[in-house]
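Visitor: One predicted model, sequence on top.
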Amino acid sequence: MNNKNELIGRVKEIHRFPVKSILGESLSEVSIDNRGLCGDRLWAIKNSNGKFGSGKTTRRFQKIDGLFNYRARYEDNTLIITMPDGSDYRGDNNAVNEVLTDWLGFQVTLAQEESISHFDEGPISIITTSSLRMLSQELGEPVDPRRFRANFLIDTESTGYLEEYWVDRLIKIGPTVALRVVAPLQRCVMVNNAQEELKQDVRVLRNLVNNHNATFGVWAKVERNGEVNVGDDIILQ
């Protein structure tokens, strides 16, 4: 795994999550800037105590149940929130705060990122089909990649938990983008949670805790901006 300029796979899926901790959108292409995927986790649901909605409670975040019942996407540069009943609200319309408050049952507002990032660990998250195959074998059934809310799913014919070998390495995606892999991604209870047709499954996190130090995939920072498309080659440098 130490080869220079090794083709390690291709971009299979691109996902962006405009609002932290709710469902997002699948893309065929995306722009990358210094912050990460343009618009990714740029917004969050903030409660009256100033904490942001999440799957866990920390100093900055507040666990809010049912966040996967909501979805966010962009239409041009306008944020659109889809409620559990399928109704859409623009992020620049104050009505969205009233509707979210009604649905959740307590006061919230939609808040754009300010000086402190909404990211848990880092700007861009990456998983591979190889690691998914390994985890699926360990659990005895296929594991859906949606559970990990990764920005990039990389299709590779290699075997094993490849990402472990990429830490501190540079990966080039397509003709322009370069990312520096920083560390494995720590996982929390959100990987177990039901979303869309996926059911709650406590075995996912349990397996990662017992066998993989509660990590799956890696996070990376941006070293060179540009565009990424589904199908782009990924070169390990």
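Guide: Okay, I see it. Since this is a predicted model, take the numbers as computed values, not measurements.
Visitor: C-alpha from now on. contacts and neighbour counts both.
Guide: Will do.
Visitor: Do you have the helices of the protein handy? List them.
Guide: Taking DSSP state H as the criterion, the chain carries its helices at 95-104, 129-139, 203-212.
Visitor: For Glu227, find the nearest of those helices.
Guide: helix 129-139 (21.9 Å; CA to CA).
Visitor: Show me what that closest one is packed up against.
Guide: If contacts are counted by 3 or more CA pairs under 8 Å, 6 or more residues apart in numbering; DSSP states H and E, helix 129-139 sits against strand 152-155, helix 203-212.
Visitor: Deepest in the core, which of these is it.
Guide: Each of the helices and strands packed on helix 129-139 was scored by mean neighbour count; the highest is strand 152-155, a mean of 22, by mean count of other CA atoms under 10 Å.
Visitor: Identify the residues contacting it?
Guide: 9-15, 124-130, 145 (CA atoms under 8 Å, 6 or more residues apart in numbering).
Visitor: If you rank these by neighbours, which is first?
Guide: Thr128 (29 neighbours; other CA atoms under 10 Å).
Visitor: pretty sure that residue contacts Glu157?
Guide: No. At 9.8 Å, Thr128 does not count as touching Glu157 under the criterion of CA atoms under 8 Å.
Visitor: Of the helices and strands packed on helix 129-139, give the one that comes closest to Thr82.
Guide: Across the helices and strands packed on helix 129-139, closest to Thr82 is strand 152-155 (CA to CA), at 22.9 Å.
Visitor: re the thing from before, will you turn the helices of the chain into CSV that also has distance to Glu75?
Guide: Shown next, in CSV, are the helices of the chain (distance: least, CA to CA, whole Å):
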stretch, distance to Glu75
helix 95-104, 16
helix 129-139, 29
helix 203-212, 33
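Visitor: wait, which of those is closest to His118?
Guide: Of all the helices of the chain, helix 95-104 sits nearest to His118, with 18.7 Å by CA to CA.
Visitor: Tell me which other helices or strands that closest one touches.
Guide: Using 3+ CA pairs under 8 Å, 6+ apart: helix 95-104 touches strand 88-90, strand 108-112.
Visitor: quick one on the thing from earlier: out of the helices of the chain, which comes closest to Asp233?
Guide: helix 129-139 (14.6 Å).
Visitor: And here is the other one:
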Amino acid sequence: MYTQLGTVTALWRYPVKAMLGQRLRAADLTAHGMAGDRRLALLDPASGRPVTAVQPRLYQTVLRCAAAMDERGVGVRLPDGTTVHSTDTDADTALSACVGRPVTLAPAPVPASVFEGAPVHLISTATLKRLAAENPRGLAEPERYRPNLLVDTGGDGFVENDWIGRELRVGDEAVLRVVAGAPRCAIPTMVHGNLPRDPEALRVVRRTNSMPAQPGREPEPIAGVYAEVVRVGRIAEGDAVRA
């Protein structure tokens, strides 16, 4: 017997790792996470490694780019409003000019999961409500925390902490197993598209919900949870989330 924990109220995938995501009404959940999620990455040609959060100057530019899958592959809307497609012969040139250093758009290295084999990030409306209440701006935009699923649970507080170690059924088919809290770094504080810089976006998480992401780890600021896919299936806005 399942108990309903909440309802899926928004879905995102991130076709290019580190860029803004694509809002969806429905998506296929595969064994590797949401279909098309983190399919590509900007790579440093010298090292072959993806752009990461330890490069904040670069990241600030990349977080103003929005990636979306389309019939041609993946389109990237640049800060000036122009769009570059992954299939364009001059895509790397345009992206390098935007970033201000050489980069190559390429398939994301394997594993592309976001946390030790757990590729799906969930966050609750209760967590965002608590973070907003603690933030002087009075806001906690979900886009800053980059979830795949926003779950409307009602209430106020870090309810998904209690989901760690449990299986969640999403809709009629998909099943997730929550394996860890989602540690947050400086990325939520940065400019995200039209969202301004907000240093409190990380400070409030650190003050209110620092805990080990998994047993044996040091306490970290946690916002949301990471899950692995137990059973694939179609998920959509309005789906019940049950445990």
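Guide: Okay, I see it. Note that the coordinates shown come from a computational prediction; the quantities given were computed from them, not determined experimentally.
Visitor: Any idea what the TM-score is?
Guide: For these two chains in superposition, a TM-score of 0.91 is obtained (TM-score structural alignment, normalised by the length of structure 1); 230 aligned residues with a CA RMSD of 1.8 Å.
Visitor: returning to that earlier point: wait, which of the helices and strands packed on helix 95-104 of structure 1 is closest to Cys188 of structure 1?
Guide: Of these, nearest to Cys188 of structure 1 by CA to CA is strand 108-112, at 23.0 Å.
Visitor: counterpart of the closest one in structure 2, which residues?
Guide: Counterpart in structure 2 of strand 108-112 of structure 1, with TM-score structural alignment as the criterion, is residues 103-107.
Visitor: got it, and stretch 192-206 of structure 1?
Guide: Residue span in structure 2 matched to stretch 192-206 of structure 1, by TM-score structural alignment: 189-203.
Visitor: buried residues in the matching stretch?
Guide: For stretch 189-203 of structure 2, a neighbour-count test (16 or more other CA atoms under 10 Å) marks Thr189, Met190, Val191, His192, Gly193, Asp198, Glu200, Ala201, Leu202, Arg203 as buried.
Visitor: on that earlier part again, turn the helices and strands packed on helix 129-139 of structure 1 into CSV, including distance to Lys51 of structure 1.
Guide: Formatted as CSV, these follow (distance: least, CA to CA, whole Å):
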stretch, distance to Lys51 of structure 1
strand 152-155, 28
helix 203-212, 24
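Visitor: Any idea which of those gets closest to Asp102 of structure 1?
Guide: Across those, closest to Asp102 of structure 1 is helix 203-212 (CA to CA), at 31.4 Å.
Visitor: ok, average deviation of that closest one from structure 2?
Guide: Average distance, helix 203-212 of structure 1 versus aligned residues of structure 2 after superposition (mean CA distance after the TM-score superposition for structure 1): 1.8 Å.
Visitor: what's that helix packed up against?
Guide: helix 129-139, strand 215-224.
Visitor: do you know which of those lies nearest Ile32 of structure 1?
Guide: Nearest of these (CA to CA): strand 215-224, 7.9 Å.
Visitor: so the closest one versus helix 203-212, what angle?
Guide: Following axes from the mean of the first three to the mean of the last three CA atoms, to 10 degrees, one obtains 80 degrees for the angle between strand 215-224 of structure 1 and helix 203-212.
Visitor: what span of structure 2 lines up against strand 215-224 of structure 1?
Guide: Under TM-score structural alignment, the match for strand 215-224 of structure 1 is residues 222-231.
Visitor: now the matching stretch, how far from the centre of its chain.
Guide: Distance of stretch 222-231 of structure 2 from the chain centroid (CA atoms, centre = their mean, to the nearest Å) equals 11 Å.
Visitor: ok, Val241 of structure 2 touching Val8?
Guide: Yes. Counting by CA under 8 Å, Val241 of structure 2 does reach Val8; the two are 6.8 Å apart.
Visitor: check contacts around the residue most central in space within structure 2.
Guide: The C-alpha lying nearest the average C-alpha coordinate of structure 2 belongs to Arg146 (CA atoms, centre = their mean; 3.0 Å). By CA under 8 Å, 6+ apart, the contact set of Arg146 of structure 2 is Trp12, Gly21, His121.
Visitor: any idea how far it is from Met19 of structure 2?
Guide: Distance of Arg146 of structure 2 to Met19 of structure 2, computed by CA to CA, to the nearest Å: 10 Å.
Visitor: Report how many residues lie close to the residue lying closest to Asp239 of structure 2 once chain neighbours are set aside.
Guide: Spatial nearest neighbour of Asp239 of structure 2, chain neighbours left out: Gly171 (4.7 Å); criterion: CA to CA, 6 or more residues apart in numbering. The tally of other residues near Gly171 of structure 2 (other CA under 10 Å) stands at 19.
Visitor: swap in Leu100 of structure 1?
Guide: 20.
Visitor: what's near enough to touch it?
Guide: Contacts of Leu100 of structure 1 (CA under 8 Å, 6+ apart): Met83, Val108, Thr109.
Visitor: Let me know how buried the last one is, in neighbour terms.
Guide: Taking other CA under 10 Å as the criterion, the count of residues near Thr109 of structure 1 is 19.
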